[in-house]
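Novice: My questions are about this predicted structure, shown below with the sequence.
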Amino acid sequence: MKTHILVTGSNGQLGSEIRQVADRQHANGEKNHTRFYCTDRATLDITDAVAVETFCRDNAINIIINCAAYTAVDTAESEPTTADAINHIGAKNLATAARKQNISLVHISTDYVFSGHGCRPYRPSDDTAPTNVYGTSKLAGEKAILDECPDNSVIIRTAWVYSSFGKNFVKTMLTLAEKHAQLRVVADQVGSPTYAADLAEAIMKILPQLNHRGVKTYHYSNAGVCSWYDFAVSIFELSGTPCDVSPITTEDYPTPASRPPYSVMHTADFQADFEIRIPHWRESLKHCLAALNNNG
């Protein structure tokens, strides 16, 4: 039986990495077993419930990987309705279609559902308490999926995502270093960077293993812990980019939306349940920098 996989938000960082995985599968001769339907808002508006159900039914979708999200954290403070429509209502529509049509759903969520005031890695079962509109909208999406409860489905919370695709911290730092010999980067926000390519590979590996009732929540981020300052220093070190970085506090760099000061994720359940090794963030950063270099 051929597997039909719908990937929403396929032009984003994670969606683009999943398309790369799909291309490699096709190159390896696996195209006869899996077909990917990679969509963006122009081809499938997930805020339209009828459009979602129709698309899934017409294309005999077996699995949905929801990478679509409103991720402009600061802009979300002034556009809460738009953020909610995509991150909450869109997730609900996908979950409803998944339940009605017996489709597995992999939904990507965020560390921003937590307050960030913890002192140990956040477990999937820990209490949530978002402090900004983005986190609130993503948590509403999670709750909607849990309410719909499609079988063989997972919510994967991740953090500090970067890739050779799209806009992200790594590419921003490298671009800024071309114009500035010195940069100031926040040093009192701590977390674990996540290379989207690693997460994409992990998602593809767990799909055949989804065999449970309802929805389970997991955390995925690369191993190790750092601050944004540490991350920036490593980006310049590993890329051989000359740039002097100075640490500053969150108060020195005010933003419209508050950020969690602590975003370290507990990933042991994900690794144990699916027998997947998660690499250290510096190891993965090297791979991303190599990809950026190869892409010019």
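Specialist: Looks like it came in fine.
Novice: Please make it C-alpha for all contacts and neighbour counts, starting now.
Specialist: Fine.
Novice: which other residues reach stretch 2-17?
Specialist: Stretch 2-17 has contacts (C-alpha atoms under 8 Å, 6 or more residues apart in numbering) with 18-19, 32-41, 44, 56, 59-69, 161-167, 196-197, 199-200.
Novice: One more to weigh against that first structure:
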Amino acid sequence: MSDTHPEPPATSTLGRWLLVGGRGMLGQDVAAALCAAGVAPTVAGSAELDVRDAAACDEAVAGADVVVNCAAYTAVDDAESEEAAAFAVNAVGAHHLAVASARHGARLVHVSTDYVFAGTASEPYAEDAPVAPRSAYGRTKLAGEWAVQASGADALVVRTAWLYGAGGRCFPRTIAGALSQRDVLDVVADQVGQPTWTVDVARVVLDLVRVHAPAGTYHATSGGQGTWHDLAQAVARAAGADPERVRPTTSEQFVRPAPRPAYSVLGHDALLTAGVEPIGPWQERFEVAAPSVLGGQEG
């Protein structure tokens, strides 16, 4: 069904971990963080575990102390015309893993998204702020949150946003590749969020489990805020290019099938209350991340 991430011995004070969706960009960094902490997680990608299969989920979760669900249908624009397919993974799959976790007594960490919010706020969204998704992707992810919360599982819902990392396609790598081929780029400057490194999210996930954080909702995003244009200029600087080659434009110039939240800044009070250090300012974290993220860029 799945394999075990190589290296350290399976025995650990953190227990036995099942990492679902462990082949993706975030999953790879969670696996690496676990290995560094002395845990050999069982890693299940979509080829090893179909979260739409309730029986398979129950079998996979049996014996695990902690289950991390990074599996998701993340094609935001495609979800507008394939909402049932997105729902099957993001909501039904989450339900299957949550029910199995409750049945077998495993702690569940379920990864969610800023897209559950309308994106119309002017100050950071608190963990208990009203939800109002505007896209099919957001609706299916919110349904997954509700399924997890209704399952009776000992569950942590961890929302994140604007992810980038070395293990997959992401905005910084796309921008770096485009800068190598074009003189100037136009990037939207009217969407505000928190660019977040998957390595940092992985650390937050481990810390939440380590401190036995109460079941509930947490936000794992970088501190501060910026626009896609800000991030693209940071990428240019990191790549040794003139940031002025990145020009600001508006969302109206880049109409997409799925609406993007105009404001995706999340608050971190629940992390602080649980005794977990929030992620630092996005600019500082990107400077640390850039060598590994851009060093493996896809063209």
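Specialist: Okay, I see it. These numbers come from a predicted model, not from an experiment.
Novice: Superposing both, give me the TM-score.
Specialist: Once superposed, the chains reach a TM-score of 0.92 (TM-score structural alignment, normalised by the length of structure 1), with 284 aligned residues with a C-alpha RMSD of 1.5 Å.
Novice: about what we covered before: among the contacts of stretch 2-17 of structure 1, name the ones in strands.
Specialist: Judged by DSSP state E, strands contain the following of the contacts of stretch 2-17 of structure 1: 34, 35, 36, 37, 38, 63, 64, 65, 66, 161, 162.
Novice: Just give me the match in structure 2 for the fourth one.
Specialist: It refers to residue 37 of structure 1. Matched by TM-score structural alignment, residue 37 of structure 1 corresponds to residue 42 in structure 2.
Novice: How much space separates its match from residue 48 of structure 2?
Specialist: Applying C-alpha to C-alpha, to the nearest Å, the value for residue 42 of structure 2 to residue 48 of structure 2 is 11 Å.
Novice: neighbour-wise, which of those two wins?
Specialist: Comparing residue 42 of structure 2 with residue 48 by neighbour count (other C-alpha atoms under 10 Å), the higher total belongs to residue 42, at 22 against 15.
Novice: counterpart of residue 58 of structure 2 in structure 1?
Specialist: By TM-score structural alignment, residue 58 of structure 2 lines up with residue 53.
Novice: Does that match touch residue 97 like I think?
Specialist: Yes - counting by C-alpha atoms under 8 Å, residue 53 of structure 1 touches residue 97, with 5.2 Å between them.
Novice: Settle it for me: which of the two has more neighbours?
Specialist: When neighbours are counted by other C-alpha under 10 Å, residue 97 comes out ahead of the other of residue 53 of structure 1 and residue 97, with 25 against 20.
Novice: Show the contacting residues for the more buried one.
Specialist: Residue 97 of structure 1 neighbours (C-alpha under 8 Å, 6+ apart): 52, 53, 56, 103.
Novice: Let me see the contact set for the residue nearest to residue 54 of structure 2 when sequence neighbours are not counted.
Specialist: Distances taken as C-alpha to C-alpha, 6 or more residues apart in numbering place residue 96 nearest to residue 54 of structure 2, at 5.2 Å, with adjacent residues excluded. Residues near residue 96 of structure 2 by C-alpha under 8 Å, 6+ apart: 51, 52, 53, 54, 57, 58.
Novice: Mind telling me what residue 96 of structure 2 corresponds to in structure 1?
Specialist: Alignment note (TM-score structural alignment): residue 96 of structure 2 maps to residue 93 of structure 1.
Novice: got the buried residues for whichever helix or strand its match is part of?
Specialist: Residue 93 of structure 1 belongs to helix 90-101 when assigned by DSSP states H and E. For helix 90-101 of structure 1, a neighbour-count test (16 or more other C-alpha atoms under 10 Å) marks 90, 91, 92, 93, 94, 95, 96, 97, 98, 99, 101 as buried.
Novice: got it, and stretch 276-288 of structure 1?
Specialist: Within stretch 276-288 of structure 1, the residues that count as buried by 16+ other C-alpha under 10 Å are 278, 280, 281, 282, 284, 285, 287, 288.
Novice: residues in contact with that stretch?
Specialist: 163-164, 192-195, 198, 202, 221-224, 234-235, 238-239, 270-271.
Novice: rerun that using 7 Å as the cut-off
Specialist: 163, 164, 193, 194, 195, 222, 223, 224, 238, 271 (C-alpha atoms under 7 Å, 6 or more residues apart in numbering).
Novice: counterpart of the second one in structure 2?
Specialist: When the structures are aligned by TM-score structural alignment, the residue of structure 2 matched to residue 164 of structure 1 is residue 166.
Novice: Let me know how buried the residue nearest to its match when sequence neighbours are not counted is, in neighbour terms.
Specialist: Once flanking residues are discounted, residue 166 of structure 2 sits nearest to residue 293: 4.2 Å by C-alpha to C-alpha, 6+ apart. Using other C-alpha under 10 Å, the number of residues around residue 293 of structure 2 comes to 21.
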